[in-house]
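sequence first, then the predicted structure:
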Amino acid sequence: MFDIGFSELVVIGVVALLVLGPERLPKVARTTGHLLGRLQRYVSDVKSDINREMQLDELKRLQEEARKSAMAFETTVRSELASVESGVNASVQSASSAVAELESSLKSPADPAPAGQDAAALLDRQLAEADAHAGPPPGFETAQVPSAPAAPEPQIGLDFGAQSAASRNPKS
């Protein structure tokens, strides 16, 4: 704080001893020490208050940045949600129009159904035609795997119906 060396303190002490005298010098020194202690505490309190205010300003700035980023994130999520919702609505509308078209084709078919054929048979025929048109793409070959005869699967890995090897080949 102040740049006072040891020799300057000795000079001040000698002058104080001459001016104040030996009876009052200890009392004045004690009072001066208390006042310097209070001054140091006051300075440290002011420093801590300034540091606290600086930290509070920093926290407010961080809070504002976090709020802005949260608002930007919310805006982005809302826009993405709106685009997904519009896509879903378009898909639902196209599906409902396809269902309406299918219902209209079932109510007034272009080719009359033979006698005794009901709507389920007509729908099965239309599904079979759709499956025939939706075959594999050209150049795509599927491997024909022969199906193995289905064997009954044992429960929990234990086969109580099969004989063990020891009971089939008794060697005793």
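Now that the structure is in, tell me what you want to look at. Numbers count the residues shown, from 1 in each chain.

from here on, just use CA atoms for contacts and neighbour counts.
Fine.

grab the most central residue of this protein for me.
Residue closest to the mean C-alpha point of the chain, counted by C-alpha atoms, centre = their mean, is residue 73 at 12.3 Å.

any idea how far the strand or helix carrying residue 91 is from the chain center?
Here residue 91 sits within helix 25-107, counting by DSSP states H and E. Chain-centre distance of helix 25-107: 16 Å, with C-alpha atoms, centre = their mean, to the nearest Å.

against that first model, consider the following:
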Amino acid sequence: MFGISFSELLLVGLVALLVLGPERLPGAARTAGLWIGRLKRSFNAIKQEVEREIGADEIRRQLHNEHILSLEQEARKILSPVQEPAKPVEPVAEHSIAPTPVADATPVTPAPTVPTPTEPAPAPVASPAPHDPTLPPRAP
């Protein structure tokens, strides 16, 4: 893990034996083991939490992408009838349009009009518009 060889571990053990003595060395080793165990457990818990978060983020991303894809599919379904090209108009056959036959070749004269007396039309009576205070006064 840290690149510590057996000879280095043996050297650390001998220094600990000399510093702590044979009476306190087993208690110190037990305490060191407990602390190392706690550190490993906390690192593993942090590692699992990070992996869960990464997995949750990945799941959220996949759900978001699926939601976007479903929205795009619905939009395509809605817009597909609108975007279909119009059917081509069939050309009109030339023989289907024929000139209208003339029943009688005699000219039609309009009926004589009777002159009606013309009276001058009454002048329209304008209703007085409300006076705008920003305009100059009107003459009566």
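Good, I have the coordinates. Keep in mind that this is a model prediction, so the values were computed, not measured.

and the TM-score between these chains?
Laid over one another, the chains give 0.56 as their TM-score (TM-score structural alignment, normalised by the length of structure 2), with 85 aligned residues with a C-alpha RMSD of 2.0 Å.

which positions in stretch 23-37 of structure 2 come out as buried?
residue 25 (16 or more other C-alpha atoms under 10 Å).

mean deviation of that stretch from structure 1?
Compared with structure 1 after fitting, stretch 23-37 of structure 2 deviates on average by 0.3 Å (mean C-alpha distance after the TM-score superposition for structure 1).

now swap in stretch 62-70 of structure 2 and tell me
Superposing on structure 1 and averaging over aligned pairs (mean C-alpha distance after the TM-score superposition for structure 1), stretch 62-70 of structure 2 comes out at 0.6 Å.

what comes into contact with that stretch?
Applying C-alpha atoms under 8 Å, 6 or more residues apart in numbering, stretch 62-70 of structure 2 has no contact partners.

likewise for stretch 4-19 of structure 1?
Contacts to stretch 4-19 of structure 1, defined as C-alpha under 8 Å, 6+ apart, come from residues residue 25.

read off where that stretch ends up in structure 2.
Using TM-score structural alignment, stretch 4-19 of structure 1 lines up with residues 4-19 of structure 2.

buried set for that stretch?
Within stretch 4-19 of structure 2, the residues scored as buried using 16+ other C-alpha under 10 Å are residue 16.

how about stretch 88-101 of structure 1?
For stretch 88-101 of structure 1, it's none, nothing buried (16+ other C-alpha under 10 Å).

roughly how far apart are residue 18 of structure 2 and residue 37 of structure 2?
Here the criterion is C-alpha to C-alpha, to the nearest Å. By it, residue 18 of structure 2 lies 25 Å from residue 37 of structure 2.

with residue 9 of structure 2 instead?
Applying C-alpha to C-alpha to residue 9 of structure 2 and residue 37 of structure 2 gives a distance of 18 Å.

check residue 49 of structure 2 too.
Distance from residue 49 of structure 2 to residue 37 of structure 2, by C-alpha to C-alpha: 18 Å.

what does residue 57 of structure 2 give?
30 Å.

same question for residue 71 of structure 2.
From residue 71 of structure 2 to residue 37 of structure 2 the distance is 50 Å (C-alpha to C-alpha).
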